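J.: Sequence first, then the predicted structure:
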Amino acid sequence: MTTYVGRASGRIERERETVEAKRRAYGRFRSRIRSIQPRSGETGAGEVVSGSAGGRVAGPLLEAFDETVASACADRPTMELLAAELGEGVATALGAGGTSLPLLRAVLSESDRRRAELVAMERALDAEADSLARTDETVESIREWLIEANETPLSASGFEELRAYHERLAEFREDCAALLSDRQEHLGRTTSADGRAGLRHRDLVAHLYEGFPIDHPVLVTLVRLDELCTECQRSVRDHLVRRV
């Protein structure tokens, strides 16, 4: 039987590293913003420099974004990333090299919003990791028991031993059912960051396991394990009937 829980755990660790790096980059970006003196009446672009992600950036605000956030997300051009992160309006204004006070405030506000979203994602990733750990602990203990029990043919077991096997398998199925219920509840929850941003766990799971052979590694693993226990119970019952 193949499980995907371990592979999913590895994906979470990589995502944690990415999100943490991005959150820290926003912290540096925010510090840079506060060091920039606002100017009024701007219409032209500031100094033009090459963007780290392959685009062209103008002005101190855009340069600060390029050297902090864009550097932590080097897979996208600076201007494309800026629009995705802070919005088209802010991206257009920064592209013109603006450093007016309203623009500085807008960039700070959008940066705080993104940082809150990243904090919410970090917390959601922690919750997902805990859910996987609980599942993995139960799944591995059941698998180890099944492997050990499989070493002794059922034909060599007595009636009481077979009945004990059957009861143990029933307990395993109850464990799987409880974890399936917990998992469904987990997917229905939303993790927030101090009420400022929220992330639905179902959306996080869809993002995390994109490209996996299955969409829900935990649910599929538990269902398959329950099916295996059911099949084993059926075999045990067949032998029990022969003993009657």
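T.: Received, thanks.
J.: hey, let's count contacts and neighbours off CA atoms from now on
T.: Fine.
J.: what's the spacing between the longest helix along the chain and its chain's center?
T.: Counting residues, the longest helix found in the chain (DSSP state H) is helix 101-149. In terms of Cα atoms, centre = their mean, to the nearest Å, the centre of helix 101-149 is set 5 Å apart from its chain centre.
J.: Ala25 reaches Asp66, doesn't it?
T.: No - between Ala25 and Asp66 there is no contact under Cα atoms under 8 Å: 10.3 Å.
J.: hmm, back to that, for the longest helix of the chain, name the packing helices and strands.
T.: Applying 3 or more Cα pairs under 8 Å, 6 or more residues apart in numbering; DSSP states H and E, one finds that helix 101-149 contacts helix 5-34, helix 78-86, helix 88-95, helix 159-187, strand 190-192, strand 198-200, helix 201-208, helix 217-243.
J.: Could you check how many residues crowd around Ala156?
T.: Per other Cα atoms under 10 Å, the neighbour tally for Ala156 reads 9.
J.: That one and Gln233: what is the separation?
T.: Distance of Ala156 to Gln233, given as Cα to Cα, to the nearest Å: 16 Å.
J.: same deal with Arg134?
T.: For Arg134, the distance to Gln233 - Cα to Cα - is 24 Å.
J.: and the two? which has more neighbours close in?
T.: A side-by-side neighbour count of Arg134 and Gln233, using other Cα under 10 Å, places Gln233 first with 21 against 11.
J.: Hmm, the more buried one is touching Phe172, no?
T.: No - applying Cα under 8 Å, one finds Gln233 not in contact with Phe172, separated by 10.6 Å.
J.: let's bring in a second one:
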Amino acid sequence: MSHTDGPETSHPRIEAALGVVEREIECVEAELTAFRRFRSRVSSVEPASPGSGGVDATGGGASSMLATATKPDAGLRAVRSAYRETVMDVPHFEAEYDDTLEANVAVEFGADLAAQIVDGTRLTPQVYEAVLAASERAQDERETMLPVLERERDSLATVRERLDDCERRAVVLGENARRTVDSTRLSAIDERLADAEAECEAVAARRQRRLHDRSAAALSGIDETSLTQYLYADEAVTCPALADVVACLETVRRQRRYCLK
């Protein structure tokens, strides 16, 4: 922002970051709902009985037994359909993942369980229980992630609000400084600019503490620094709030330099 700009402020990196976080919250909420629906549907599926699948009860001989062995049972088909119609049906699935059933299940549930779901022929009690447990873990991961993302969103919004205040004051004070040549008046303006600079530096310090808050990471199981890399790796900067703090500080210091000429 140049000294000719009015008091309107802009923090483009924070605005972009807020958009990223809001989209991620929407995705995680959609996936959480999808996994809840998936687990609910699977809960109503009956697994194969422990002794089924190895006896030819149709009288069709070896060929009938082979066909039965290679065709997935109703329970396994129901699990596959439920996964496709819930987890793979979230609005952002194609844009974010665009995976096959096996690839996505492997990411969420592990490669071994994915192989049993996609390539298996029977929904055994063991596979059934493993699917329920894995879907619950997937829910838990998203339930843990949501408040972390919400805290990041709130932190960004708070930084933006504080920077808006600092920058508006700096611009107005800078305009006042350019209307006077009185040294006493300029000194008083500079003192107020120094307060704005100190507040801006305090915003940066609070943001830094949050990024390195080990207690928060231990509580959530998610390291905040890793979170910023995950969220902002494709953005212009990976520390958007701090980048806009630096820009705000430069605005304040530019006004101070004029006062101290």
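T.: Looks like it arrived, so ask away. Everything numeric here is computed off the predicted structure, so don't read it as measured data.
J.: Would you mind giving the secondary structure of Gly97 of the first structure?
T.: When classified by DSSP: H, G, I helix; E, B strand; the rest coil, Gly97 of the first structure comes out as coil.
J.: Tell me which residue of the second structure matches up with Leu187 of the first structure.
T.: With TM-score structural alignment defining the correspondence, Leu187 of the first structure maps onto Leu211 in the second structure.
J.: ok, now which ones touch its match?
T.: 224-225 (Cα atoms under 8 Å, 6 or more residues apart in numbering).
J.: What separation is there between it and Ala202 of the second structure?
T.: Leu211 of the second structure is 14 Å from Ala202 of the second structure, by Cα to Cα.
J.: Aligned counterpart of Glu152 of the second structure in the first structure, please.
T.: So Glu152 of the second structure corresponds to Glu128, using TM-score structural alignment.
J.: What about that match, how many residues nearby?
T.: Residues near Glu128 of the first structure, counting by other Cα under 10 Å, number 20.
J.: contacting residues for it?
T.: Contact analysis of Glu128 of the first structure by Cα under 8 Å, 6+ apart lists 12, 201.
J.: Compare Ala25 and Asp66 of the first structure and say which is more crowded by neighbours.
T.: Asp66 (29 against 21).
J.: Counterpart of that one over in the second structure?
T.: Per TM-score structural alignment, Asp66 of the first structure is aligned with Arg84.
J.: Count the residues that sit near the closest residue in space to its match that isn't next to it in sequence.
T.: Nearest residue to Arg84 of the second structure in three dimensions, chain neighbours excluded: Leu101, at 7.2 Å (Cα to Cα, 6 or more residues apart in numbering). Counted by other Cα under 10 Å, the residues lying close to Leu101 of the second structure total 17.
J.: Give the equivalent position in the first structure for Leu101 of the second structure.
T.: Checking TM-score structural alignment: Leu101 of the second structure goes with Thr78.
J.: Can you name the residues that contact the residue lying closest to Ala134 of the second structure once chain neighbours are set aside?
T.: Nearest residue to Ala134 of the second structure, sequence neighbours excluded (Cα to Cα, 6+ apart): Phe109, at 5.5 Å. Contacts for Phe109 of the second structure (Cα under 8 Å, 6+ apart) come out as 131, 134-135, 138.
J.: what do you get if the cut-off is 10 Å, keeping everything else the same?
T.: By Cα atoms under 10 Å, 6 or more residues apart in numbering, the residues touching Phe109 of the second structure are 103, 130-131, 133-135, 137-138.
J.: go on, Ala16 of the second structure?
T.: Here Ala16 of the second structure is in contact with 22, 232, 235-236, 240 (criterion: Cα under 10 Å, 6+ apart).
J.: now do Ser111 of the first structure
T.: 23, 26-27, 29-30, 33, 85-86, 105, 117 are the contacts of Ser111 of the first structure under Cα under 10 Å, 6+ apart.
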